[in-house]
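1. okay, sequence plus prediction incoming.
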Amino acid sequence: MTTTGIRTVPAPAPEEPAHRDGNVLRWLGAYSASAVGDNVYFLALSWAAVQSGGPAQAGLVMAVSAVPRALLMLGGGVVADRFGPRRVVISSDAARCAAVFAVAGLLVVASPGVWLLAVLGVVFGTVDALFMPAVGALPARITGRGQLARVQGMRGLVVRLAHVVGAPLGGLGVALGGSAAAFGIAGALFAVSLPLLISLRVGELPADDTAGGRTAWGDLGDGLRYIRGHRVLAPLTLVVALADLGFVGPLNIGLTMLADERGWGASGMGLVLAGFGTGAGVSALFLTVRGRVPRAGLVLSLTCLTGAVGVGTIAYVPGLWTAMGVALLVGLLIGLTGALTAALAQTESAPAYVGRVTSAFSVFSLGVAPLTYPLTGVAVGAWGTAPVFTASATACALAGAYGLCSRSLRAAELPR
């Protein structure tokens, strides 16, 4: 018996696992060199500023670097969508490399002072506002949608490695040749990332059919309207904003003051940070190996909510080792929250909006949240560490609770 009129449709080719994909590994190598270079650069900048003018001037230099990043990050997403993330990330990485090498050369022959470092901070922060959305939008063009969660796990591992390697490498540069040598190392790392970025094979994504004749401001407004009207991205943006505003200040400023208040010293603060970094690294490794977490929206909301309890608990635990254990748990939970958030943001975004969505999510953690450092310091000075950590934990808890209350986010899934 024969059958006729039946068409056999071939099954879609399986996606190549991200950890075996040479294209993804080249992107990861470029991102690794750039991330380590960032850590070396910021250490070199702060050290040079302290040597040139003192702690107050150092704080000013670091602040002027953060301001353009906060103001221009959303525009960076527009540029990435208009011109393609590969082109933008290569151009901006080359600009960062040139600026850092130029300052390293000037420091070898002269001592220009704090003003030069402030100019470098403004230039670097401005270029970073283009670089960060573009490099974050690249995974959607170099791998399949089903691999984006694994890529975010791999990216998380790189971030932890960069923190571990970058500071000692920068310190070694300062010890051997001063700030100029440290800036030179940062520039060399940025240079290493360039050929890897140039060699990337980037898939073409559909263009935004409504973009014809629109200005950059129109593109930005359209991107924000797209996020606001999206059933998953809109609540996810609010979760990211609340979580970052509640988490970044205590980790970076509050923890320093807590260690001083408890008499743990710099080594104790380092141990607590190491606990957080270890936990975040374990969660990144878990996502890298597993590749997908079912009910991603529900899981990220729950981990954010339970991680908030840990954030508030750190200020109340009696001993250093207990605080380190709590920090490890917080890193594990919040690290998984962040990786799942990034993966969902990219898989839920329409191709033409990936850059703008990435920039909207990045602006809180990389732009706005660091500007809360002075507020955190003032609040700790006025009320003490415990109330400030409690308030920060409340913001994180509100983020998780809102995610749980949003039916669309709670039901969001990563593609298989």
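-> Cool, got the structure. Numbering: from 1, shown residues only.
2. okay, CA-based contacts and neighbour counts for the rest of this
-> Noted.
3. longest helix of this protein?
-> Of all segments of type helix in the chain, defined using DSSP state H, the longest is helix 148-198.
4. quick one: list the elements packing against that helix.
-> Counting contacts by 3 or more Cα pairs under 8 Å, 6 or more residues apart in numbering; DSSP states H and E, helix 148-198 is packed against helix 22-53, helix 85-109, helix 139-142, helix 265-290, helix 320-348.
5. A further structure is provided below for comparison with the first:
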Amino acid sequence: MRISDFRLLAAGQTLSWVGNGFQTVALAVAVVLAGGGAGDLGLVMASSIVARLACTLFGGVWADRLQPQRVMVGSDLVRLLTAVAMAAMFAGDGYHLWLLCALAAISTGAASFFDPAFGALRPLLVPVEKRQSANATLSMLQTGSQVAGPALGGVTVAAFGASAGFTVNALSFLASMVAALLLRVRAERGPRASMIGELAEGWREISKRDWLLGGLFGATVYHIANGVILVLVQVVAIERLGGPSAAGFIAAAEGLGGVLGAAVALRFKPRRLLRAGWLTLLLMPLWALAYVWPAELIAVIAGAIIGYAGLIYFDVAWETAIQDHVPQRMLGRVSSWDYLTSFLAMPVGNVLAGPLADAYGTNKVLTVCAAVLFLSAAVQLLIPGARRLTRVQPATAEPTRPPELAGTTGT
């Protein structure tokens, strides 16, 4: 029964991930064609970032208070309505920047509730021994969707206009919502405390595990450096490697690398999975350094495939370690702290990219940031828990209530 629930969830999420690609293209095209330009688009993106930072931790608390699929359904409903509103705005030539910023913030805020709930739900849907395979499957589907979604969205928006892209995204949220409504698994929920108390409880759960606390701080440093890199490599690709077509080839290589990394995670299942994950993350600097030397398109493409394969394998290892060793009733809050470090650090790196490149030169900044990527992953191998953590076995895993008995406690 749980396996069929997992397939249902995977199908709904794949459609939603593809739909997000449609909205990404539609939003940029709609703002530019409405005369907004880069300034307006930047404000819309900033509104989304602020909403993400403001809502993520609270999303984790509610994911642990309610049945996670209920939180997901509510989030999908809100995002469906905001996508419909965006479609109506641009279909009627009624562009208002303040309204678009508000809609973007509401949509992203809803997503901040969805993500921790999704993280809390996944381990309930498969047996312990299949968690790594399930995480690898979802990573493969998400990576593929991130390539296919914008490509299909570009074709659709070019043919039918930006409103069509928003409409497709709204339908994808409907598909995700229906899938979540059909899930039969239930999580056991305990008594509630104050919001601040539950947030603090989630942080205590992190701080008593050296591999988890070290990983979050390491990820913060990693994402600041990666935020710088992601801005600068776009400039290098367009100015030095062949323009927009080169950027497209590199993006495709990154997607291919992610799919390969997930495919490896489906097969390669070491007992010390987290240690293997940190080792594969050491491949990511090769991608950044390829822009510096030999600075040829073919080398960058190869670096992107190798680096992103390592990144996605690490993501699978990290998610599996959290699911194995954090109690299910705490997964939403722990996941929300994990998401927050990423979303807080990445924009900081994005903002620093331009000033650093102007002051020191693009190649020097890329080289230093690649070294930061390497060190932030390598230092994790000095943490005893990260080196020694082993996959949990079915007999020692925290039990989950059978679907037919669940639902008698909690909301």
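-> Structure's in. What do you need? The model shown is predicted, which means the values in this text are computed figures rather than measured ones.
6. still on that earlier bit, mean neighbour count and distance to residue 123 of the first structure added to the helices and strands packed on helix 148-198 of the first structure, as CSV?
-> As requested, these are arranged in CSV below (neighbours: other Cα atoms under 10 Å; distance: least, Cα to Cα, whole Å):
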stretch, mean neighbour count, distance to residue 123 of the first structure
helix 22-53, 22, 13
helix 85-109, 20, 8
helix 139-142, 22, 26
helix 265-290, 20, 29
helix 320-348, 23, 27
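7. and for stretch 159-169 of the first structure, what's in contact with it?
-> Contacts made with stretch 159-169 of the first structure from outside it, assessed by Cα atoms under 8 Å, 6 or more residues apart in numbering, are listed as 32, 35, 36, 37, 38, 39, 40, 43, 277, 280, 281.
8. relative to the second structure, what is the average displacement of it?
-> Superposing on the second structure places stretch 159-169 of the first structure at an average distance of 1.5 Å from its equivalents, by mean Cα distance after the TM-score superposition for the first structure.
9. just stretch 34-50 of the first structure next, same as before
-> Stretch 34-50 of the first structure differs from its equivalent in the second structure by a mean of 1.5 Å after superposition (mean Cα distance after the TM-score superposition for the first structure).
10. which part of the second structure lines up with that stretch?
-> Residues 16-32 of the second structure are the counterpart of stretch 34-50 of the first structure, counting by TM-score structural alignment.
11. ok, residue 306 of the second structure to residue 252 of the second structure distance?
-> 13 Å (Cα to Cα, to the nearest Å).
12. same check, this time on residue 284 of the second structure
-> Counting by Cα to Cα, the gap from residue 284 of the second structure to residue 252 of the second structure is 16 Å.
13. OK, contacts around the equivalent of residue 90 of the first structure over in the second structure?
-> In the second structure, the residue equivalent to residue 90 of the first structure is residue 73, according to TM-score structural alignment. Under the criterion of Cα under 8 Å, 6+ apart, the contact partners of residue 73 of the second structure comprise 176, 177, 178, 180, 181.
14. ok, 6 Å please
-> Neighbouring residues of residue 73 of the second structure by Cα atoms under 6 Å, 6 or more residues apart in numbering: residue 177.
15. do the same with the one 3 residues further on
-> By Cα under 6 Å, 6+ apart, the contact list for residue 76 of the second structure reads 173, 177.
16. hmm, 10 Å instead?
-> Shown in contact with residue 76 of the second structure (Cα atoms under 10 Å, 6 or more residues apart in numbering): 16, 70, 82, 107, 110-111, 113-114, 170, 172-178, 180.
17. counterpart of residue 203 of the second structure over in the first structure?
-> In the first structure, the residue equivalent to residue 203 of the second structure is residue 224, according to TM-score structural alignment.
18. doesn't residue 75 make contact with its match?
-> No. Judged on Cα atoms under 10 Å, residue 224 of the first structure makes no contact with residue 75 at a distance of 11.2 Å.
19. so which of these two has more stuff around it?
-> It is residue 75, of residue 224 of the first structure and residue 75, that has more neighbours when counted by other Cα atoms under 10 Å, with 21 against 18.
20. and the more buried one, what's its match in the second structure?
-> Checking with TM-score structural alignment, residue 75 of the first structure has residue 58 as its match.
21. tell me the secondary structure at its match.
-> For residue 58 of the second structure, the secondary-structure state derived from DSSP: H, G, I helix; E, B strand; the rest coil is helix.
22. that one touches residue 197, doesn't it?
-> No. Under the contact definition of Cα under 10 Å, residue 58 of the second structure does not touch residue 197, with a separation of 11.6 Å.
23. residues in contact with residue 18 of the first structure?
-> Shown in contact with residue 18 of the first structure (Cα under 10 Å, 6+ apart): 24-25, 139, 142-144, 146-151, 154, 288, 291.
24. mind checking how far it is from residue 355 of the first structure?
-> Following Cα to Cα, the distance that separates residue 18 of the first structure from residue 355 of the first structure is 21 Å.
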